[in-house]
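S.K.: sequence first, predicted coordinates after that:
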Amino acid sequence: MMEKEIKKYRQADYEIDPVFLNRWSPRSFLEKEVPEKVLMRVFEAARWAPSANNLQPWRFILARTQEDREKFHSFILERNRQWCEKAPVLAVLISDKEDPAHAFDVGTAWGYLSLQAVKEGLITHAMGGFQKDLARETLNIPNNFDVQVVIAIGYQGEKEALPEDFQPREQPSNRRPLKETIFEGTFK
């Protein structure tokens, strides 16, 4: 979706870099490989996310081959599999529970990754609709790591390529006004 089209759905209350408005979570992916250097720049951005005491609790497990993607599909719920099977890259994001701020820090790494993806002409879609225990078992994830999300990464396809019931939702979502998010002095 072009920046001009996104403006139909998203307007900032205050001027910000367009990358923040252009980042959304499409579901339609082209079956087109992401070049290694492009993909690694996305993960390089995540690498530089801030973290408490510089513990960097995030780890990514990637699936880029058909065989690895099918392994990931085994723990992704059917509804998400209907659209994510075309994504050329899947990543499971995990966080080291020994870091007390692991969930906060890993969310920051995901944010950096998603913003760099926009700059690279890619789309991302993080999903919670998967079986965490099966992902842990399938990918041999140690117990001291929390399994956070599965992220689909690739190039955006046409909404018409999605199952019909997904198509109306294939547009950027808006956000609540800033005045409903910020409270002065106490929660109101």
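M.R.: That came in fine, so what should we check first? Bear in mind the structure is a predicted one, so any value in this text is a computation, not a measurement. Residues are numbered from 1 along each chain as shown.

S.K.: from here on, just use CA atoms for contacts and neighbour counts.
M.R.: Will do.

S.K.: buried stuff in whichever strand in the chain runs longest?
M.R.: Taking DSSP state E as the criterion, the chain has its longest strand at strand 145-154. Across strand 145-154, burial judged by 16 or more other C-alpha atoms under 10 Å covers Phe145, Asp146, Val147, Gln148, Val149, Val150, Ile151, Ala152, Ile153, Gly154.

S.K.: what segments of the chain are strands?
M.R.: With DSSP E as the criterion, the chain has strands spanning 58-63, 89-96, 123-127, 145-154.

S.K.: pull the residues that contact the last one.
M.R.: Yep, that's strand 145-154 we're talking about. Identification of contacts with strand 145-154 by C-alpha atoms under 8 Å, 6 or more residues apart in numbering yields 29-30, 32-34, 84, 87-97, 122-128, 130, 132, 135-136.

S.K.: Gly128 and Gly111: what is the separation?
M.R.: Distance of Gly128 to Gly111, computed by C-alpha to C-alpha, to the nearest Å: 15 Å.

S.K.: swap that for Ile61, please
M.R.: 17 Å.

S.K.: with neighbour numbers in mind, choose between these two.
M.R.: Higher neighbour count among Ile61 and Gly111: Gly111, with 16 against 12, using other C-alpha atoms under 10 Å.

S.K.: where do the helices of this protein begin and end?
M.R.: In the chain, the segments counted as helices under DSSP state H are 3-6, 18-22, 36-47, 66-73, 78-84, 102-119, 132-139.

S.K.: tell me which of these is the most buried.
M.R.: The highest mean neighbour count among those, using mean count of other C-alpha atoms under 10 Å, belongs to helix 102-119: a mean of 20.

S.K.: got another, please set it beside the one above:
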Amino acid sequence: MDFYEVVAKRRSVRKFMEKPVPEEVLIRVLDAGRWAPSAGNTQPWHFIIITDADVKGKIAKICTEFSRKAWAEFPPQTARYLAARGGSWDKSGMAKIPVLIAVCYSVPKQMREELILGSAWCAVQNILLAATAEGLGSCIYTFYNIEEERRIKQILEVPENYRIATLIQLGYSKEEPQKPSRKELKEIVSYQHF
């Protein structure tokens, strides 16, 4: 698969086989994250690999609790749209996903957090694309609020000076996810001026 095929094929997978991800494949995927660009070459990330069933179960319980509350506040059309794409407030399935990766980052003094957060997301994108190239499915989980992140940090014993950008769900896809729509280039690109 060439690079542009990988980019076009990447999907948010929400149904995974319980088949383990071989260590050598996981290492290659993580190494792609390591090579991401970062502001000032800070390389601010730390990847926590979570495969323990008990830890994944605790994370799934917290994510379900916060997701349920958030979905209750969504406008009906938002909930319908997400549900049609396979989304749900029920995150209990996270407990059975072969690998969760907590992408953490710390902000060096004198640097703006958005630069460092952006750097962490560059690593996330590299990981997602590498996973696709390896035949894996992936999906990001972002926190609904700071309290949810705080509770996940406690479980994972993340130091106080680190944040979690996202949890990446990783494994072999049970089914081919539907192709999402994308805006046409003419809708999102302009030259010289907005």
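M.R.: That came in fine, so what should we check first? Keep in mind it's a predicted model, so treat the numbers as computed, not measured.

S.K.: got the contact list for the aligned residue in the second structure for Ala45 of the first structure?
M.R.: Superposed on the second structure with TM-score structural alignment, Ala45 of the first structure falls opposite Ala32. Under the criterion of C-alpha under 8 Å, 6+ apart, the neighbours of Ala32 of the second structure are Ala123, Asn126, Ile127, Ala130.

S.K.: am I right that Phe47 of the second structure is in contact with Ala102?
M.R.: Yes - counting by C-alpha atoms under 8 Å, Ala102 is a contact partner of Phe47 of the second structure at 5.7 Å.

S.K.: these two: which is more packed in?
M.R.: Higher neighbour count among Phe47 of the second structure and Ala102: Ala102, with 26 against 18, using other C-alpha under 10 Å.

S.K.: skipping adjacent residues, who's closest to that one in space?
M.R.: Excluding the flanking residues, the one nearest Ala102 of the second structure by C-alpha to C-alpha, 6 or more residues apart in numbering is Leu167, at 4.5 Å.

S.K.: and that neighbour, how far from Tyr81 of the second structure?
M.R.: Using C-alpha to C-alpha, one obtains 22 Å as the distance from Leu167 of the second structure to Tyr81 of the second structure.

S.K.: same deal with Tyr141 of the second structure?
M.R.: 17 Å.

S.K.: so for the two, which residue has more residues nearby?
M.R.: Tyr141 (16 against 11).

S.K.: leaving out chain neighbours, which residue sits closest to that one?
M.R.: Using C-alpha to C-alpha, 6+ apart, the nearest residue to Tyr141 of the second structure is Leu167, at 5.1 Å.

S.K.: how about the one you found, what's its partner in the first structure?
M.R.: Superposed on the first structure with TM-score structural alignment, Leu167 of the second structure falls opposite Val150.

S.K.: likewise for Thr132 of the second structure?
M.R.: So Thr132 of the second structure corresponds to Val118, using TM-score structural alignment.

S.K.: so how far is Ala45 of the first structure from the residue nearest to that match when sequence neighbours are not counted?
M.R.: Nearest non-adjacent residue to Val118 of the first structure, counting by C-alpha to C-alpha, 6+ apart: Arg23, 6.1 Å away. Distance from Arg23 of the first structure to Ala45 of the first structure, counting by C-alpha to C-alpha: 15 Å.

S.K.: against Trp71 of the second structure, how distant is the residue nearest the centre of the second structure?
M.R.: In the second structure, the C-alpha nearest the mean C-alpha coordinate belongs to Ile140, at 2.3 Å (C-alpha atoms, centre = their mean). Distance, Ile140 of the second structure to Trp71 of the second structure, by C-alpha to C-alpha: 17 Å.

S.K.: and if you look at Leu136 of the second structure?
M.R.: Distance of Leu136 of the second structure to Trp71 of the second structure, computed by C-alpha to C-alpha: 28 Å.

S.K.: the two: which is more packed in?
M.R.: Looking at Leu136 of the second structure and Trp71 with other C-alpha under 10 Å, you find the greater number of neighbours at Leu136, namely 21 against 17.

S.K.: gap between the two ends of stretch 159-175 of the second structure?
M.R.: Distance across stretch 159-175 of the second structure, first residue to last, is 37 Å (C-alpha to C-alpha).

S.K.: can you give me how far it is from the chain middle?
M.R.: Relative to the centre of its chain, stretch 159-175 of the second structure is centred 5 Å away, using C-alpha atoms, centre = their mean, to the nearest Å.

S.K.: one more: stretch 135-153 of the first structure?
M.R.: Stretch 135-153 of the first structure sits 14 Å away from the centroid of its parent chain (C-alpha atoms, centre = their mean).

S.K.: equivalent analysis for stretch 182-194 of the second structure, please.
M.R.: 26 Å.

S.K.: over to stretch 87-107 of the first structure?
M.R.: Here stretch 87-107 of the first structure is found 11 Å from its chain centre; the criterion is C-alpha atoms, centre = their mean.

S.K.: got the contact list for that stretch?
M.R.: Residues contacting stretch 87-107 of the first structure (C-alpha under 8 Å, 6+ apart): 29-34, 49-52, 55-64, 69, 72, 144-155.
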